[in-house]
Structures are given as structure tokens and as C-alpha cells.
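Novice: one predicted model, sequence on top.
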Amino acid sequence: MKRLTAEDLKARMTTYINTTYRLDVKEATEEEVFYALAAVVNEQVKPLWDKTNERYKSEQTRQVYYLSMEFLIGRLIESNLLNLGMLKEANQALQELGFQAEDVFTVEQDAALGNGGLGRLAACFLDSLASLNYPGHGYGIRYRYGLFEQRIIHGNQVELPDYWLKKPYPWEVRREEEACVVQFQGIVRMHQRRNGSLEINHEHTDKVLAVPYDVPVIGYENETVNTLRLWSAEPVSGAPDNSGDQEEFYHHLDFEHSIEQLSGFLYPDDSSYEGKELRLKQQYFLVSASVQNMIKQFKKNYRLSSKHFPEKIVIQINDTHPSLSIPELMRILMDEEDLGWDEAWEITTRVFAYTNHTTLSEALETWPIAMMQKLLPRIYMIIDEINERFCQGIWFDHKEKRDKIPELAIIADEQVHMARLAIVASFSVNGVANIHTEILKKKEMKEFHELYPERFNNKTNGITHRRWLMQVNPKLTSLIQDIIGDQWVKRPKQLISLLRFQHDKDVLEQFAKVKNENKLALANFIHQQMGITVDDQSIFDVQIKRLHEYKRQLLNVFHIIYLYNELKENPNLDMTPRTFIFGAKAAPSYHLAKEVIKLINTVASIVNYDKDTKGKLKVIFLENYNVSLAEKIIPAAEISEQISTASKEASGTGNMKFMMNGALTMGTMDGANVEIYDLVGEENMFIFGLRAEEVLDYYQHGGYHARDIYNKDDRVRRILDQLNNGEFGTHDIEFKDIYYNILYHNDPYFVLKDFEPYIEAHEYAESVYRDKMKWQRMSLINIAHSGKFSSDRTIQEYVNDIWKINPT
């Protein structure tokens, strides 16, 4: 397809504004110009999208479907323009029309379809699938409201509704003709047919209409456009005949309201029974609509019997949230396609692959039996039968594991264990970093690994370099292309060619200049947003991620308090100025995490305005962290804080984004930090703290006493006493929960244990920073090795080892 020039874009946008808004371009707002540009992009995308679908159908190609409760896609305008090869032309066209591109692009709301790394990973995977010409599509939920819009008021996190769909979303296409019905509750009746088979009737159900909205996923300069299908819950048209039954009528009204909730909120508060039930309904809504749709498309496109389903379809479930798709496929194959159990099970276990994203036992999903029986009676019956056959198989075929049945059983302790269901029914189970997969095999899922060693494999996460380098850091991209050409754009591992220039002073100075320009841009943004002036010559030290105890924002804050105490004692301390930048949301019901946000902001309010610090210390908490905010921060970062308790972070992808943009990792040997370490070596990052095996040993055998460190280390004691006595805060009970969690719950994430090595690592980092050329050389070496962490590499490994699909 012919690429549009800047002149073409100007002409088409002008025509759109003239005809749609009856305005001259000079009178148009940024919002009107944005919708005009989006309309031009969609004109380019539609024929490519249609041709891609037609190609998949005509070539009868095997396809992968990525099922995820989250797709954190962020804004799409720049990404779509970049992948169509029109971003520079669009920037030029907007400028010539009298508009700032950034002002036009920021009209688009971040699509609030996810929360953290899990959802962003799914978005990167879809980008790589399309860019590598693979037939792969996503299925998710079209949440009307995101997690929440975060505001910081008096230092506290305040949650406001994140209604991201209040303006039209230009990228989605409603496909009402492909809607399907999802059923909840009801009564299951069985009848034996004359041939001995069972006929299943699911009666008196509550029905919900699942309406798909399709979002195009555009490959990079290759004319492939895949699909992200998002389901919206709507009432089934036509009111039921209540025959004057008032109770039934009110039940129906109540259900109509609950339908809206199904695709209403990302992560409903599940601290109550009703919230937990809504979350389960959301999961089934996603998988039932998706699996029904897959089978319908399969029959339409391939005209084969369902027995051939695994030859043409592979389903990757992103964590346990979509694992109800397993019994749902069994239900359809048996109840609607009339297959027997053995045939249905053989098909199902050849279709599903499962990605695990956690080593946290509390994050391994379970559902109360009673809740599932009531809400999904037929699905529970199938899970119960899967469990029964699985346990019998262990009893008869693995006698040495009979005593392990309670910890292997899918249904145990009045709970349905979703990770166990996913492992039993999938042909592949993968972790997302080498260390994570080894912990799964040797500890968390040891018994399953011994049963099915051939199923377990590792697929280290990745990020799309198109978005996280080319789009967010055009100056760095341009410099790299000037130095080594542009072959790395299609083959990111070729960034390794930068190593030839690690001792070239002129090249290193050019890299330093780009970083300084990005720092200045972020400093201006911070001043614009918060009215705070930060020193753009200071070290920009960044921790942006979900707020969780294991990610240890608290360790970072303790270090800041330590530095502040040092400066208070000696205001003339020879210290390189530092700006600590945070971005994080805490789950609304996660009290301790919200306390840490309050602490960060309280420390900021004291440190930033204390004259004794002489501007050497600034603390910035940027509210409402999301993809667009990350895109502003990451290019300017110099230290990347990846300081989770070793063994707790499955992989991380923020570490990869920072590395690709030249920040140096301050981290524990956890998640993908280990693989960054394997590439760049200890001399090009700052590693500290307990190793995973030490943490796991403490958990298993004890031997750690936080109070001993409190008693021996006067720096630690002073910080904790400051929290306890109200020195940080407006009253003396403000941060007592943090104090008690550390000392009376024995510091469950080893903040005190890692405090001293963390301080030492930072002191070493500061000494290195003073040698500008050494720092810049380390930064270049990190960028050069970052190509390994492109999601293109990850997807290729999934394709080769799991999915077995071919590019078209």
C-alpha cells in the first residue's frame, strides 16, 4: 500500500475537519485534529486488516489465540503511525498545520485495560506477533472503567473512577453480528439417550450477551494487521415473560444491573464475597465468549470437524485468570458437539498452553467450591470430573505420589485450584525468566514437574523495542541509526554492534547529550505538573511499578531517609545531587501499600523544602502512573530500581525498558535481572542483597531476626524510630503499621537484611557516576545487549517450542 506523505496527510485531515466539523483547520481544536488523524490512519488500516484476515483464511493457517484478562496497550496513535511508517510524516503534517504533535497525541486516553506488567506483556506480544507476520490474536474484556485514576491528596492515594471511554475510542470496531450468549447459574439436567450417551441440558440460566469490539494490531511496516477482540457485556434483547411473578421480575432487574458490572470494572474489589463472585463471573464471561467465538471461526474458516481443532488452533492462557477456558472447551465439545469425554479431553489437552507469572503462593488463584457450583454448575461438574480422573491416575500410575494427592488435587480444602487445573490440562507450562522457571520446577510446582517434566519450559519475557525505544526515545533511536545503521530495527540483537564504540569518546558524549536532553524534558514536565524544580544535572533514580511489599519501594524510601539524615548532620556533605522519582498505584484495599505511598509523599514534603539539603536531594511522586507516564520517564532515567526480594519477581519487564534506554540497573538477583547480569556482567550494573536460595532457606528454616538488625545498626534504628515517633508525619501513629510490620512481623520481605548492601551499592553507583565516561560506557553496553529482551525473541521462542505456527 502506498505510504502517505506529509502533504497527503494534511490534505486528508483538512478534508475530514471541513466535512465532519464544518470548520477550517485553523479553527479546529487539538481534539478535532486528533480524530481527523485517527480517521486517516483507519482508512489506511482497514484494507490491510481485511487482506490479512482473508490471507489467513485462504492459507488455512494454524493460529494462536492469546487469552488475557489484561491488555495494557496505552495510547495507540503514535504506535499505529510508527508501524505504518508514517510517524515522521504525521509530525511534519501537524507542525505545518500549526499544531504540536504531542498536544494532539495526548488527546487520546490510555486504554484502561490492564494494571501492570502482565497486561503490558500481553500488549508487547501482540505487537511482535503482527510485526513478525504470525497469525496471532488477543481476547480480552472491554472494561469501561480502569483500575482507578489516582490522585495524591495530602500525601494519600485517592481513587477516582477511570472512565477512559467517556470520549469515542477511534480504534475499535463493534461487531454486533458476532455476539454470543454466555450463561450463568441455572440447573443442569442429564438424560441418557438410547445409544447410552448423555444429553446435557442447562436450564433456567441467567444469560448475558457478549458483544465483540475489535481493535487492529498493526505489524511494523509489513501490511499484517491482527486483531485484539474485546468483549462487552450487554443484556440479551427482549425482556423475559415473567407471567406476573414479581420476585422473578425484580431478579431480572437486579441481573440487568449486574450485567453492566461484568465489563464495567478492571479488578473489582474482591475483599467482599460479592466482589470475588464478580471477578469469577468476569473470567468466565471472557473465556466462554472467546472459546465459543474460536469454534465458530474454526468451523467457518476451515470447514473441518472439531476433532481437527488442535491442528489449527492453539490457546495461550496468560496466568490462571483465563483457565476456565479449559472446562469451557470441554463443555462445548461434549454438550454441543456430542463428543465423548476421552475425545474431548484429548482435543483439549492438545490445544492449551499455560504461562505462570508468579512464585507468590497467595497469588495462585483459588475459588470456593460453593461459589463455583452456584455460579457455573456445569463447569464445576467438568472440573470435578477432571480432578477425579487426575487423582485416580496418580493413585494407580504413580503410587509413590499417593501421599501428595492433597497438594496436587485440583479440588482440595473446599477450593478449586486454578493453577493445578491449568497444569493438568495444558501441553506446555512456562515460566517467564530462567530463575522463575527453576523455582517453579524445584519448589512451587515440584510435584507437578516430576509428573510432567516434558511440559515445563522457560520463555523469558520481552518488550517491543518499536514502542519502548523507537517511539519513546526518538533522539536515541536516531543516534543509534547514525552509528550502526537501521538493521537492528528488524533484528534487534544487532544492537550488539554498538559495543564497537564503547571506547569512542565522541560517541559516548553523543549518548550523554541525548540522555541530558531527555532529563531536561522530564524536569520540565515535573515542573509543569507539580511546580517543583529538579536539578537536571542530578542523578535521576527511578522506581516505577505497582506498589507491593515484595517490590520494596520501602527499601528505596529508607535509603532516602538515610541520605536525608546524613545531610542534616552534615549539610556540606560531598554528595552528588539526586532526584528520586516514583510512580505507583496501590490496590485500594492494600493498606500497607497505601501507607508506603503516604510515606514517600511525606518524606518528599520534608526533604524537598529543607534548606539543609541545599538542593542535593529531591523526591518526586508522579501521580496516576500509566503507560503514557512511563513513556515520559524511562528515556530520562539513569538508575533503574529493580530491588524486589530475590525469588519474588517472576521476571519484570520494566528492567528491560530501562536497560534499552541506557539506565543502569540497581537490583537484586531476581527475575530477569539475572539474565541482564549474565549479559552485561557485574561491572555494568549494581547488584546487591540476598540471593533467591538464601531467601527461600530463611522461609523454610527460619534464622532471620529483624530486631537483631534494629538493635545493631544505628542507621536502621534511627529510621524506624523516626517512623514510630512521628518525626515523619503529622501525628505519631501515622506510620506505626510499617514499623510494626518490620519489627513484629519479622520484616517478611527482608528490607532490613538488604539495607546495608543496598546503601553500599548506591555509594558505589555514586562514585561511578562521577566518572562520566565510565558511566556512559556502562550505559552503552547495556543498550547494546538489550536486543535480547525484545519481545520478538520471546515470541519466536513461543513459536518454535510451543505454538508451531508459521508466518504468512
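Specialist: Here it is on my side, so go on.
Novice: C-alpha only now, for contacts and for neighbours.
Specialist: Fine.
Novice: how many residues are close by His503?
Specialist: Neighbour count of His503, defined by other Cα atoms under 10 Å: 14.
Novice: then the one 10 residues further on?
Specialist: Number of residues near Lys513 (other Cα under 10 Å) recorded here: 14.
Novice: and the particular helix or strand that has it in it, how far out from the chain's middle?
Specialist: Using DSSP states H and E, Lys513 falls within helix 505-530. Put simply, helix 505-530 sits 27 Å off its chain's centre (Cα atoms, centre = their mean, to the nearest Å).
Novice: in that helix, which residues are buried?
Specialist: 507-508, 511-512, 514-516, 518-526 (16 or more other Cα atoms under 10 Å).
Novice: put this next to the previous one:
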Amino acid sequence: NTLRLWSAQATQAFDLSIFNAGDYAQAVRAQTFAENISKVLYPEDSTPQGKELRLQQQYFFVACSLRDFIDGQGPDFDLHDLPERVIFQLNDTHPVIAVPELMRILIDERGFEWEDAWAVTSKCFAYTCHTLLPEALEVWSVDLLGRLLPRHLEIIYKINEEFLDLVRETWPDDYLRMGRMSIIAEYPERGVRMAFLATVAGIKVNGVAALHSQLLRDKVLNDFAELWPDKFTNVTNGVTPRRFMKLANPDLSNLITDAIGSGWVTDLERLQELAPLAEDPEFRAAFAKAKQANKIRLRDRLRVRDGIELPTDQMLDVMVKRLHEYKRQTLKLLHIVSLYEQIVSGKVKASEVTPRSFVFGAKAAPGYRMAKQIIHLINAVGASVNNEPLVEGRLKVFFPANYNVTLAERLIPAADLSEQISLAGMEASGTGNMKFALNGALTIGTDDGANVEIRELVGDDNFFLFGMDEPKVAELGARGYQPGEYYESNPQLKATLDLIASGHFSGGDPMTFEPVVSNLVHHDRFMALADFGSYIEAQQRVDALYSDPEAWTRSAILNVARCGFFSSDRSMKDYIKRIWNTPPAL
């Protein structure tokens, strides 16, 4: 494959006349402005300037890539045959401006009539949706799009006009449906719904896990699924075993190869051959030895990288993912504070608590204030826990900075417990959950995203399920969720939140974390308090199994053996078969 890395430059980088007039900053302004387009990753978009830069970036990368591909076909290639050469996979809504850009190229530069251009364009794109959160489906304001890309907005209007003609023919006089399905939203401001544009233009629309794809059809894009039921499909995500097993976990990889041969690296389903070895005491011992070696390797990395002294004789309980309220790092934190509160208050003896090291890894969007406050709270709790003599040897909390793939390659193979605790119906898929399971961590999780498929494959006995499923979440939301009722009725939860609210983790200042506590008790959009009791019960099941090392290792081996489905090789084959309809290259 060819990987292009585009760089934006000004057509006139330096204006000598302005420089000679004494305005040195203005003289290079054009160059600075242009370089920002390919320099700033995920610009903070809560401001008009940030939104504008994001749209400029999206158009820039799309325009470069389309031009590069089309020019690469040669001067004699008939673009009417473009669908025979390529499918552009729209990876979420960010590149969807490619649809009007291809129309513009065909009509304005290559002289196509509208009908011919649309016949080509509507066969060249497929859309992968990566979210269920409405706010994550991009909507660009008509004002901004019209100012930056007026020709593209004109083309979008025309696409929408013809699409609404089809809706009108299919459901005459159903004006509410037309409003729901229009690519142009009217409220709260006029905007272009990029997910709708991608759905209208794409030959296929897929989600990235079985549950996610079902919810896309049933809820997020249900009107479109009713119009085009055959357009919707599923391709569950996968991860590459070359990086996230063979490279990241050589001890386990060598153990697997010695047991079943090397073919598993390119045919991950062969991991099933490991299942009988879960009953072999010698293999279990070797498996546990590899896990311990990975913990030591992680300890050594964190010691040098972050000055963290990670215990290697405790359960390694890991939650690494983007910091977002729906992923519920707060629920994990409430569990930690609950354990801490019970020990320091004397309700529970420290010796009765399973020794655990909790490791968080996360980054927050620049303008996401609540996420930043949650990061602050996790670190504050860690500072208290790690310096409290009463919990010494039982609880440790670490949040190494700048979580990235390099650290992941050490952390994931070392983990004992994988935290996948998003509110059911919110996570599209997740891939960290797959990486952890393939490396022999057990999962505690909700029935959300690809957790559903992991649990079905590994079996209920080897997965710690808790919490509401998606229909129950929807039912509770429809009734009117009142988080304060859970706070008042659960003494353990109340004591946990009250300790945070008291200022215990903020030098006695109750206002420092008041926004986090208040948000949970009075709003709690992602129902962490509703699932708290079930989560605590599931963690008790974790403790019970971990107290039996042989049983734990057996379950860990079965997780590895039964998760071969989650290979990126299988994902690519699914795209080839279900969407691209092309023979594989190899």
C-alpha cells in the first residue's frame, strides 16, 4: 500500500514588500496560516477558529488524496469507470467532504453532466460509522461551509434535493420524516449532517461491532435503514496479532508457537488449538510465568519513563482508553475510593482486600473540561492512596502521562484485569478490549460494543459481566433517571461520594472536585451510579477467582484461545466480501 503524508504550504511564503514596511509578523502570516492545516492534530474546536481549522484540514486531506488517486490513473483513463478501480472507505464523518469534492472534480473539471457524475460518485464511497453518540456525528454549519467551500455547499444542496424527492416518492406527505432525513438540519442552526450525506452517497454503511451495527440500523440511522435495508452491514473491528501479540508479547508468543506452531500469526483462529492446554498444569505454569515476566518488563519501563514503582506481586487492574464520560473512568474511580474508604474507616480490614495496582491511561480532548477534572481527581486519589499507610501493600493507583502505543505494548501484555465498563449502548466497538483478551487478561465489562462478542466467544465463566444491557438503559432513561436516588439508597456509594465531596483528596477544599460530584449526583448522563452496585458485586467475583491462581490462569488461557476472531485479517476479509466486492491481493 501507498501511504501519503500531506503537508500544507503557502503559495507565497514570504511577502517582501510587507516585510520592508516593517510588519515582520504579517510578512510570514500566509506561511504560518497554511502550515497550521497539516501541523495541528485535532485542533480544539469549541471556538469558531478551531471549527474553521478542522474543516480546512478535512478538506485539505480529502482534496489531496482524491487528486493523487485520480491523477495516478493516467491521462487516458475514463473516469466513468472509476467505480471499477476504487472504493473510498469513509472512516467516520471526517472525510465525508470527499463526496462533493469528487462531484466537483467530475462536473467542473472533467465536464460530466450531473447525472453521470452522481452515477459514478454514488458507487465510489462506503461509510464506516464509529459512534453512537449524536454529538459525535459531525454537523457543519451552513454559514461556515458556505464561506469556506461555497461550491461544495451548492453540490450538497443539489444532492439533498434529489434525495428528498426519493423520500417524498417513498413516503408521500410524511413531512416529519423528510425533516428527520434531510441532509440539511434546520435546528438549532442550519447545518450539513455529514453522516446523512455519507449514508446517502455510500454503497454500504457499516458499524464496527454486532451490537453497534444493530443500534445504527434501529436507532441512529433507522429511517435510512428502512429506505435501504440492504445498504447496512457489520464489520467487527480487529487488531493485528503481529504488533499486539508477536511484537508486544514475545514470551507469550513463543509459548504459543512452541505449543501449536507459528501459523497462528497469520491465521489467528488457530489459537483455538490452545484450549485443551488450559487443563495442562505445565502449560498453565508457563503461561503464568510469561505474565509475570511482562509485569517485570512493565515495571522497568515505568520506573525509567515515569518514576513509577509498580508492584509486580499484585493484580494489575488496567483501564486505558480515551477519557470520556461514557467510558466511565469515574465508575472505576468510585470502586477504588470505595475500597480505600472502607479500609481507612475501619469497616474492612486491609488484609481482607485483594492487593491491586490500578493503572489508568487516557487523554482528553483539549476543550473537554469535565474530562480534565476527572483526570485531576484520579491523580489526586492516587496521591492519597499511594501515601496512606493503612492501605500499604493493598492498593496502588497510577496514571502515567502520555499513554501511547509504545507504552501499550508493555502494559497490555502485563494486565490481569481489563476494564471495559462503558454504559451499554454507547461504545461502538473498542479494540483495547480485544488486545487485552488476546494477551491473557480477563475482562470485567458491560454488554456493550465488542464486549458482547468477546463474552459470547470466551463464555460467561471467563468474563465478568455486570450492569444494565442496552434495552434496560433505554427503559431507565425513558422513565426519567434520577441518580440521586441511587446515591441516597446505597450506603457504600454515598460514603464514597461523600469522601470525595468532603475535600479529602483536595487538601480539605470541598470545591475542587464539586463539579465532578455534582455532575454524578444530579445528572450522571451515563448512569455510573445506577451500575455501581452491580459493578461492585462483579469486582467481588473478580477477587474470588483471583484468589485461585490456577482457575484464573485457566480462564486467561481460554480468553486467548477463543479470541482469534478479533484479527484485523478477518476484518479486512469482511470488508472485501461485504463491501468492496474485490478479490484479495494475496
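Specialist: Ah, there it is. These figures come from a predicted structure and were not determined experimentally.
Novice: Glu159 of the first structure reaches Lys585, doesn't it?
Specialist: No: contact status for Glu159 of the first structure versus Lys585: not in contact, 9.5 Å apart, counting by Cα atoms under 8 Å.
Novice: which residues sit in contact with the most centrally placed residue in the second structure?
Specialist: Residue closest to the mean C-alpha point of the second structure, counted by Cα atoms, centre = their mean, is Gly430 at 5.4 Å. Taking Cα atoms under 8 Å, 6 or more residues apart in numbering, we find Gly430 of the second structure in contact with Asn237, Gly449, Ala450.
Novice: for Glu694 of the first structure, see how far away the counterpart of the last one in the first structure is.
Specialist: It stands for Ala450 of the second structure. Applying TM-score structural alignment, one finds that Ala450 of the second structure aligns to Ala672 in the first structure. The gap separating Ala672 of the first structure from Glu694 of the first structure is 18 Å, by Cα to Cα, to the nearest Å.
Novice: what do you get for Asn473 of the first structure?
Specialist: The gap separating Asn473 of the first structure from Glu694 of the first structure is 38 Å, by Cα to Cα.
Novice: over to Asn387 of the first structure?
Specialist: Distance, Asn387 of the first structure to Glu694 of the first structure, using Cα to Cα: 35 Å.
Novice: try Lys276 of the first structure
Specialist: Lys276 of the first structure is 35 Å from Glu694 of the first structure, where distance means Cα to Cα.
Novice: what's the answer for Glu649 of the first structure, then?
Specialist: Glu649 of the first structure is 15 Å from Glu694 of the first structure, where distance means Cα to Cα.
Novice: and those two? Which one has more around it.
Specialist: Neighbours around Glu649 of the first structure and Glu694, counted as other Cα under 10 Å, are more numerous at Glu649. The numbers are 26 against 13.
Novice: show me where the stretch 1-150 of the first structure has strands.
Specialist: All strands of the stretch 1-150 of the first structure, identified by DSSP state E, counting those that start in this stretch, fall at 63-67, 136-141, 149-153.
Novice: actually, the stretch 1-150 of the second structure.
Specialist: Along the stretch 1-150 of the second structure, counting by DSSP E, counting those that start in this stretch, strands occupy 88-91, 125-128, 139-141.
Novice: so where is the shortest one in the first structure?
Specialist: Spelled out, that is strand 139-141 of the second structure. Taken onto the first structure by TM-score structural alignment, strand 139-141 of the second structure occupies residues 366-368 there.
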